[in-house]
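1. the following block contains a protein sequence and its predicted model.
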Amino acid sequence: MPKVLVSVDMEGISGVVHPTETNPDRYDYERGRALMTAEVNAVIAGVLDAEPSADVLVADAHGPFRNLLPEELDRRVRLIRGKPRPLGMLGGLDGDVDAVLFVGYHARAGAGPAVLAHTMSDAVLGVRLNGREVGEIGLNAALAGHHGAPVVFLSGDDVACAELLDLVPTTSTVAVKRALGQAAAETLHPVVARERLRQGAAAAIARRAEVAPLPVGRAVSLEVDLYSPATVDTATLIPGVERAAGARTVTFTGRDVAEAYGVVHLLVQLAQVKPG
């Protein structure tokens, strides 16, 4: 019985193009979370079409991690929601997970045109892992690889799909929209998107053995460009975090990807602290 983790973000959902649809405090958020729930249900159906006995965990991985509508979610899965929690967007990941799927993901900060592109938060201008520019896709794929799990599927806009394929060429993707800008896209009808997601997820699970976990070595080097110099000042209080040349970049060398991943999440939280 394979164990499958589905991590669900919102910016890469079909029809979603603007922060009013992804922010709980904005007027169109309820529509966004309904679309998000429907798309993950389509992916779940595809996974279980291919592997009816699969143990499926769904990690709500957008913003507050409380977006999916539990009462509307496929009853055959278990939902991980709320924050803070271990492993962030990949809550529920462990060494027993056989495959990871990214649903509704978006491209990294600086990519474009790409719909709602960013990395973790607007406080982060860029992240480099072992010298390679990565966003949430790369960070999460590396963390999955650290636990021995391949990322076999991603849905989002065309730029997000290309971002994962650059890292994992053998993976499967479904583009549910074509990016025209940061807040504009040519998008599939949601019903059509769900049909393609179900088919794509089933095919991805069926060929999961062909996809290897993303390899990342030990002693991982991390560089993070932060929007606020004040956040850099605070970040240097973290053991091992150092200021690089200039006002906005910090560096960290971790024992492994998991440690570096935790530092990125901590930096995002520190960015919310106002200077005294």
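-> Nice, thanks for sending it over.
2. okay, CA-based contacts and neighbour counts for the rest of this
-> Noted.
3. please list all residues in contact with residue 172.
-> 152, 153, 154, 165, 200, 204 (Cα atoms under 8 Å, 6 or more residues apart in numbering).
4. where's the closest residue to it other than its chain neighbours relative to residue 109, distance?
-> Spatial nearest neighbour of residue 172, excluding adjacent residues (Cα to Cα, 6 or more residues apart in numbering): residue 153 at 4.7 Å. Taking Cα to Cα, to the nearest Å as the measure, residue 153 falls 21 Å from residue 109.
5. neighbour count: these two, which is higher?
-> residue 153 (30 against 22; other Cα atoms under 10 Å).
6. comparison target below:
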Amino acid sequence: MKVFLSVDLEGVSGIVHATETRPDGYDYARARALMTAEANAAIAGVLDAEPAAEVLVADAHGPFRNLLPEELDRRAHLVRGKPRPLGMLGGLEADTDAALFIGYHARAGSGPAVLAHTMSGDVLDVRVAGRSLGETGLNAAMAGHLGVPVVLLSGDDVACAELRDLVPSARTVAVKQALGQTATVAPHPEEAQERLRRAAREAVARRSEVAPLALPGPLDVEADLLNPTALDLAELVPGVTRTGGRTVAFTAADTAEAYRLVLLLVQLATIRPA
């Protein structure tokens, strides 16, 4: 059995501010330690349910170099570094039996939610077939395209609701309650980790109850970008057109094509004029 974990940072219990999530920021060392501890809790839960499982953990935040390799459960393998195919899902393959999203946050515009955004602060919204999707939705759809169900998400209560709206049979564990963009109520980290371990165990044990998220193509995709230069650059991509002051659009043959083009737009959105 193969299980894949995509681990982000903003949804980890105790994390409330963007400075904590950046390598040059205040308390980043503590944040990455908490991130690693929650990853380990999820790994332990997976292996409680399936002791022989092959567990692959993808560092899925920012530079993709946040999890502490020497502190990660030695029974798992770590995907680290960027750029890489499938971004936050780097290493996910079609023969994977279940995916877990750990430390995830809500999509841009869904507040009050802790550190809500979609891929980057330069992306205001992504709509697929008319539906606004954040990282949870985009990643769940890409996993679903490969036939892999997302059986668990941890994060704040808003992020959890986001997955349940898309995949009602999936399990969620809220490791903090959102009070605003940079404020939460959270249990002690060890309590959050214990809840996560139990939830991961239950989610993997009941993985057959969760169907992969399917978005049949072709798919009409729109992205609202903050940086005007990004819109100029996006128009250079074949098939992408500007449809508004901040909006570009394209039609993708399937979810995989849509996902890769969104990842490209996210990178273009970070470019500033020379």
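-> Noted; the coordinates are in hand. These figures come from a predicted structure and were not determined experimentally.
7. related to what we said a few turns ago, doesn't the residue nearest to residue 172 of structure 1 lie inside a strand?
-> Yes: using DSSP: H, G, I helix; E, B strand; the rest coil, the assignment for residue 153 of structure 1 is a strand.
8. ok, it - contacts?
-> Contacts of residue 153 of structure 1 (Cα under 8 Å, 6+ apart): 100, 101, 102, 103, 171, 172, 173, 174, 200, 201, 204.
9. now, those residues that are in strands?
-> 100, 101, 102, 103, 172, 173, 174 (DSSP state E).
10. return the member of those nearest to residue 40 of structure 1.
-> For these, the closest approach to residue 40 of structure 1 (Cα to Cα) belongs to residue 103, at 6.8 Å.
11. what's the separation between that closest one and residue 267 of structure 1?
-> 25 Å.
12. compare neighbour counts for the two and give me the winner.
-> More crowded of residue 103 of structure 1 and residue 267, by other Cα under 10 Å: residue 103, with 27 against 21.
13. my guess is that one contacts residue 7. True?
-> Yes: counting by Cα atoms under 8 Å, residue 7 is a contact partner of residue 103 of structure 1 at 6.1 Å.
14. who does the helix ranked longest in structure 1 touch, helix- and strand-wise?
-> Looking across structure 1 with DSSP state H, the single longest helix is helix 29-50. Helices and strands touching helix 29-50 of structure 1, by 3 or more Cα pairs under 8 Å, 6 or more residues apart in numbering; DSSP states H and E, are strand 99-105, helix 190-206.
15. tell me which of those sits most buried.
-> strand 99-105 (a mean of 27; mean count of other Cα atoms under 10 Å).
16. return the distance of that one from the chain's centre.
-> Relative to its parent chain, strand 99-105 of structure 1 has a centroid offset of 7 Å by Cα atoms, centre = their mean, to the nearest Å.
17. now stretch 80-100 of structure 1
-> For stretch 80-100 of structure 1, the distance to the chain centre is 11 Å (Cα atoms, centre = their mean).
18. give me the contact list for it.
-> Looking at what lies outside stretch 80-100 of structure 1 - Cα under 8 Å, 6+ apart - the contacts are 2-7, 57-62, 64-66, 140, 144, 147-153, 205, 208, 258, 261-262, 265.
19. can you tell me which of those are buried?
-> Among the contacts of stretch 80-100 of structure 1, those scoring as buried are 3-7, 57-62, 65-66, 140, 144, 147-153, 205, 208, 258, 261, 265 (criterion: 16 or more other Cα atoms under 10 Å).
20. which residues in the stretch 101-250 of structure 1 form helices?
-> Under the criterion DSSP state H, counting those that start in this stretch, helices of the stretch 101-250 of structure 1 are mapped to 136-146, 158-167, 190-206, 229-235.
21. can you redo the ones you listed as TSV with distance to residue 124 of structure 1?
-> What follows is those, written out as TSV (distance: least, Cα to Cα, whole Å):
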stretch	distance to residue 124 of structure 1
helix 136-146	11
helix 158-167	18
helix 190-206	30
helix 229-235	10
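22. related to what we said a few turns ago, export the helices and strands packed on helix 29-50 of structure 1 to a markdown table and tack on distance to residue 134 of structure 1?
-> A markdown table is the format used below for the helices and strands packed on helix 29-50 of structure 1 (distance: least, Cα to Cα, whole Å):
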| stretch | distance to residue 134 of structure 1 |
| --- | --- |
| strand 99-105 | 13 |
| helix 190-206 | 23 |
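23. so which of the ones you listed is nearest residue 225 of structure 1?
-> Here strand 99-105 is closest among these (Cα to Cα), at 21.2 Å.
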